[in-house]
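Chemist: How does the following fold in three dimensions:
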Amino acid sequence: MLTRIYKSGQGKYTRLCSGFAVAAVVAFGCWRLYQRLGATDLNLWVVSLVPVGVFAGLAGLIYWLLNKPSVADFMIAAEGELKKVNWSSRREVAVSTVVVIIVVVFMAALLGTTDLVFQMVFGYLLG
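Modeler: Okay, here's the model as predicted:
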């Protein structure tokens, strides 16, 4: 019962990627815990086994959460919605990026010119 995957054929990639992402965060946290414990004068077994135990416990929790019906149904629905999205083509993304860069450069030049004019006006009035 605990090892059965809820709706195993549905939402596979969403659950798999989410699980790996959370496991990577947990692994990084356990690595930092190992480093912190290594800086103390604890026994090597304690320094090594505590992070491994924390990782194993949290990995089990991740597995349980990803197979919990409410979470799994949400992930399945999210993957279904992502399949409905009409993604932009490479050309549309490139053109939009160029437009954004041009607008940002133009606004930076406009704001820089305005700042320079205000500096000159207030320098003349105050100085």
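Chemist: Every contact and neighbour count from this point should use C-alpha atoms.
Modeler: Will do.
Chemist: Okay, and the residue nearest in space to the middle of the chain sits in which element?
Modeler: For the chain, the residue nearest the mean C-alpha position is residue 21 (8.1 Å; CA atoms, centre = their mean). Using DSSP states H and E, residue 21 maps to helix 12-38.
Chemist: Which neighbouring elements make contact with the helix or strand that that helix is followed by?
Modeler: Later in the chain than helix 12-38, the nearest helix or strand by DSSP H and E is helix 44-66. When contacts are defined as 3 or more CA pairs under 8 Å, 6 or more residues apart in numbering; DSSP states H and E, helix 44-66 packs onto helix 12-38.
Chemist: Next, the buried residues of the helix it packs on.
Modeler: 14-15, 19, 23, 26-27, 30-31, 33-34, 37 (16 or more other CA atoms under 10 Å).
Chemist: so, if you compare those, which one comes nearest to residue 46?
Modeler: Proximity of the buried residues of helix 12-38 to residue 46 (CA to CA) peaks at residue 37, which lies at 8.3 Å.
Chemist: can I assume that closest one is in contact with residue 45?
Modeler: No - using CA atoms under 8 Å as the test, residue 37 is too far from residue 45 to be in contact (10.7 Å).
Chemist: Now show me the structure for the sequence below, then we'll compare the two:
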Amino acid sequence: MSKDLTQSGTAGSPLMSELFHSAVYKPTQGRIVRQLTALAIFVIVALGCWRLYTFLPGMMNNAVVARSIAGVLLAAGLWFGFRLVNWPRFADFLIAVEAEMNKVTWPSKDELIRAAIVVIFTIFFLAITLFAFDVIWQFIFSSVGVTS
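Modeler: Next up, the predicted model:
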């Protein structure tokens, strides 16, 4: 047995070697979580490239070069995001996340409202209690002369 075997039994290849493949790893499993993760990566890369594109023309005189740099980084980032969600180690993790999320029992609307009300009242109660302790200790320390 190889040391690089993961728990699922697939060979754990390094991410750098996976960047040059185009196959989709286990395409029918964990699709929703993988698609949402890829979308999040794509949005982050696109916003970063947009920010870079708006920053570069101020630093260099050639707008075509600035567009080219941002475009190349955008294409590389999108490809990296696509390959990352198809990297066997990360894809197996995302597949397991979706499997666990399918096991979750979500609360009903009434149960959610009741729980939210309990949390909000608990936070207010704790805030008032901490404020009262602060005022009491401030009074005690100022009457003893520790603080002015």
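Chemist: Now the TM-score, please.
Modeler: In this superposition the chains share a TM-score of 0.85, using TM-score structural alignment, normalised by the length of the first structure; 127 aligned residues with a CA RMSD of 2.1 Å.
Chemist: related to what we said a few turns ago, and the equivalent of the residue nearest to the centre of the first structure over in the second structure, how far from residue 77 of the second structure?
Modeler: When the second structure is aligned by TM-score structural alignment, residue 21 of the first structure is paired with residue 40. For residue 40 of the second structure, the distance to residue 77 of the second structure (CA to CA, to the nearest Å) stands at 12 Å.
Chemist: Specify, as a residue range, where stretch 94-109 of the second structure falls in the first structure.
Modeler: Counting by TM-score structural alignment, stretch 94-109 of the second structure sits on residues 75-90 of the first structure.
Chemist: now what about that stretch, what contacts it?
Modeler: With CA atoms under 8 Å, 6 or more residues apart in numbering as the test, stretch 75-90 of the first structure has contacts from 10-12, 14-15.
Chemist: Go again with 7 Å.
Modeler: 10-11, 14-15 (CA atoms under 7 Å, 6 or more residues apart in numbering).
Chemist: same deal with stretch 140-148 of the second structure?
Modeler: Outside stretch 140-148 of the second structure, no residue touches it (CA under 7 Å, 6+ apart).
Chemist: And stretch 55-70 of the second structure, by the same measure?
Modeler: 49, 52-53.
Chemist: One more: stretch 59-67 of the first structure?
Modeler: Taking CA under 7 Å, 6+ apart as the rule, stretch 59-67 of the first structure contacts 5-6, 15, 19, 23, 71-72.
Chemist: Kindly recompute the last result at 8 Å.
Modeler: 2, 5-6, 15, 19, 22-23, 71-72.
Chemist: quick one: stretch 131-146 of the second structure to chain centroid distance?
Modeler: 43 Å (CA atoms, centre = their mean, to the nearest Å).
Chemist: The aligned partner of residue 101 of the first structure in the second structure - how many residues pack around it?
Modeler: The alignment partner of residue 101 of the first structure in the second structure, by TM-score structural alignment, is residue 120. As a burial measure, residue 120 of the second structure scores 11 neighbours (other CA atoms under 10 Å).
Chemist: now residue 120 of the second structure: how far from residue 84 of the second structure?
Modeler: In terms of CA to CA, residue 120 of the second structure sits 39 Å off from residue 84 of the second structure.
Chemist: same question, residue 17 of the second structure
Modeler: If you go by CA to CA, the gap between residue 17 of the second structure and residue 84 of the second structure works out to 11 Å.
Chemist: Between these two, tell me which one has more neighbours.
Modeler: residue 84 (21 against 9).
Chemist: if I line the two up, what does that one land on in the first structure?
Modeler: So residue 84 of the second structure corresponds to residue 65, using TM-score structural alignment.
Chemist: Which parts of stretch 58-66 of the first structure count as buried, going by neighbours?
Modeler: Those would be 58-59, 62-64, 66, for stretch 58-66 of the first structure by 16+ other CA under 10 Å.
Chemist: so what corresponds to residue 11 of the first structure in the second structure?
Modeler: Checking TM-score structural alignment: residue 11 of the first structure goes with residue 30.
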